[in-house]
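S.K.: Sequence and computational prediction follow.
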Amino acid sequence: MCPLGPRVSFYTGRTDSSQAGAVDRSIASTDTAEKALHLNNTKTLQPEDVVALMNVHAVVEGFYPDAATSGKPQVKTPGTWDVSFYKDTAQKKATVGAVHYTSDEAVAAYNVTKPMWQAMLDQTLWQKAYEKAYLRLPVLNMQPSLEHLPTDCSAAIL
């Protein structure tokens, strides 16, 4: 568990696939806010879900088109799931040794998502928003039925 991170459930049961997902359905680090939101909307994620989920970038190392910055964190506090990502990204102020996706900066500044982005500076509000949005992820692109519901395995990993 990452310090300050949300508590989320873990579900399993998606059918494995050997086929890679369509490249044009994933957000690129250089996409516009409109494209990023549209791609997520096709997966039934609303703008507020996208903004909340983007903070996952706070705890990952990015892989960028520029090899010199590949593997660098996106925040000054890697390993801690705080909300500094929202402040730093909105200010386009990458800490020395950290890199931001231009698509994140675009979503931070976009008139539709800017108020949501600013609201995420509240750690508790962000945790609740992330937990809510994260619950949608296990069933994206699934056609759940009574025979094929995802299995909640949260107790096994807590």
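M.R.: That came through, no problem.
S.K.: going forward, measure contacts between C-alpha atoms and count neighbours the same way
M.R.: Fine.
S.K.: Is there a neighbour count for residue 77? I'd like the number.
M.R.: Neighbour count for residue 77, taken as other C-alpha atoms under 10 Å: 16.
S.K.: Oh, that last question was meant for residue 149, not what I typed.
M.R.: The burial count for residue 149: 15, using other C-alpha under 10 Å.
S.K.: Same question for residue 113.
M.R.: Counted by other C-alpha under 10 Å, the residues lying close to residue 113 total 19.
S.K.: so how far is residue 120 from it?
M.R.: 11 Å (C-alpha to C-alpha, to the nearest Å).
S.K.: adding another structure so you can compare the two:
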Amino acid sequence: MKLSLFSTLSLVSIAARAGASSSPTSCGNGRTASIATCCIWYNVLDDIQDLFERQCGDDAHDALRLSFHDAIGFSPKLNSQQKFGGGGADGSLIKFAATELADPSNEGLESIVFAEKDIADKYGVSYGDIIQFAAAVSVRNCPGGPRISFLAGRPDAIQAAPAGLVPNPFDSVDTILARVQDAGLTSDELVSLLASHSVGVQEHIDESIPGTPFDLTPGVFDTNFYRDVLLPGFIIPGPVLGFGFTLHKGEVQAPFIGEFRLQSDFALARDPRTASRWKSLGSSQSLMQSTFATAMAKMALLGQNAGTLYDCSSVIS
């Protein structure tokens, strides 16, 4: 299905109506779900939380990153050229890990890919489902993280996503916007999704300083990321030595010691097509939370037929 720019909320409503029951189903241990097929996700939840250690740590960050990298592997443009454009949020990054992990854009996802694969295989859930479920759980583990709706029932991926569909931090704004818009996301939704950087860290652009956060409150889902990126910085295409530090391709000098600034974030914060949304998110925690949740829910449906899925959002507290 080619997901156009219509409301995610309408998709969620369709799926919820299709799978809702008149009364909750008992899943045991005092847990309930809207339908019996959602009960298995409580078992998955327990294992995911054991993996995350119930924290907003490295594995949780990786799970959030994996959800985007899997879902963005979707190109109606390629489909229109009679080429395979990827299945979107279909779990291909797990099912065809040998192929997709060879893409440099997916560097660093190996550990979370195989950890989630083990859990999915244990409970017989699809790879596409566990990727989006784990991401929604990871967000809730972070202080300030909103609830993300979760629809289950994605079919297995049929083929690896084509290489080159994941935007890179050294791409131009034109290239990044064209890529996400081809996948079915608006420029505003992209900016909202970048709220994930508020709890993320960089590991592989500059491997001499792994674990460097994108703002000074790592592990907290807050607006500091958006405000910090608006502060002055400068770009040196690199690596180039200057003023006692080295900047790497894709990096901008951050105004605070201990922060890492991506060139793409710096550029998106200032581009006339995205600057207004960027500034608005930097000034409103509630807007950042709500728009991120909506954009994540939409992203999780890229390439999917929402009418065949069922709502298990209540499993995630």
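M.R.: Nice, I can see it. Not measured: the values here are computed from a predicted model.
S.K.: hey, what's in contact with both of residue 113 and residue 120 of the first structure?
M.R.: Taking C-alpha atoms under 8 Å, 6 or more residues apart in numbering as the contact rule, residue 113 of the first structure and residue 120 touch no residue in common.
S.K.: State which helix of the first structure is the longest.
M.R.: helix 123-134 (DSSP state H).
S.K.: So what touches that helix?
M.R.: For helix 123-134 of the first structure, contacts defined as C-alpha under 8 Å, 6+ apart pick out 5-8, 45, 48-50, 52-53, 82-83, 119-120.
S.K.: Please repeat the previous calculation with a cut-off of 6 Å.
M.R.: Residues outside helix 123-134 of the first structure that contact it (C-alpha atoms under 6 Å, 6 or more residues apart in numbering) are 6, 8, 49, 52, 53, 120.
S.K.: Superpose on the second structure and give me the mean offset of the helix or strand just after it.
M.R.: As assigned by DSSP states H and E, the chain's next helix or strand after helix 123-134 of the first structure is strand 151-152. In the superposition with the second structure, the average deviation recorded for strand 151-152 of the first structure is 2.3 Å (mean C-alpha distance after the TM-score superposition for the first structure).
S.K.: so where is strand 151-152 of the first structure in the second structure?
M.R.: Mapping strand 151-152 of the first structure onto the second structure (TM-score structural alignment) gives residues 310-311.
S.K.: contact partners of that stretch?
M.R.: Here stretch 310-311 of the second structure has contacts from 15, 16, 19, 151, 152, using C-alpha under 6 Å, 6+ apart.
S.K.: so how far is it off the chain centroid?
M.R.: Here stretch 310-311 of the second structure is found 20 Å from its chain centre; the criterion is C-alpha atoms, centre = their mean, to the nearest Å.
S.K.: where do the helices sit along the first structure?
M.R.: 33-41, 47-53, 84-90, 102-109, 114-119, 123-134, 154-157.
S.K.: can I get these in JSON lines with mean neighbour count and distance to residue 64 of the first structure?
M.R.: Below are these laid out as JSON lines (neighbours: other C-alpha atoms under 10 Å; distance: least, C-alpha to C-alpha, whole Å):
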{"stretch": "helix 33-41", "mean neighbour count": "18", "distance to residue 64 of the first structure": "17"}
{"stretch": "helix 47-53", "mean neighbour count": "21", "distance to residue 64 of the first structure": "19"}
{"stretch": "helix 84-90", "mean neighbour count": "21", "distance to residue 64 of the first structure": "16"}
{"stretch": "helix 102-109", "mean neighbour count": "22", "distance to residue 64 of the first structure": "11"}
{"stretch": "helix 114-119", "mean neighbour count": "17", "distance to residue 64 of the first structure": "23"}
{"stretch": "helix 123-134", "mean neighbour count": "18", "distance to residue 64 of the first structure": "24"}
{"stretch": "helix 154-157", "mean neighbour count": "9", "distance to residue 64 of the first structure": "31"}
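S.K.: So which of those is nearest residue 68 of the first structure?
M.R.: helix 102-109 (16.2 Å; C-alpha to C-alpha).
S.K.: mean distance, the closest one to its aligned residues in the second structure?
M.R.: By mean C-alpha distance after the TM-score superposition for the first structure, the fitted helix 102-109 of the first structure averages 1.0 Å away from its aligned residues in the second structure.
S.K.: The second structure: matching residues for that helix?
M.R.: So helix 102-109 of the first structure is aligned with residues 263-270, judged by TM-score structural alignment.
S.K.: how distant is that stretch from the center of its chain?
M.R.: Worked out by C-alpha atoms, centre = their mean, stretch 263-270 of the second structure lies 18 Å from the chain centre.
S.K.: List the contacts of it.
M.R.: 169, 229, 250, 251, 252, 274, 275, 278.
S.K.: Which residue in the first structure aligns with the first one?
M.R.: In the first structure, the residue matched to residue 169 of the second structure (TM-score structural alignment) is residue 29.
S.K.: ok, the aligned residue in the first structure for residue 157 of the second structure - how many residues close by?
M.R.: Using TM-score structural alignment, the partner of residue 157 of the second structure in the first structure is residue 17. Around residue 17 of the first structure there are 7 other residues, counting by other C-alpha under 10 Å.
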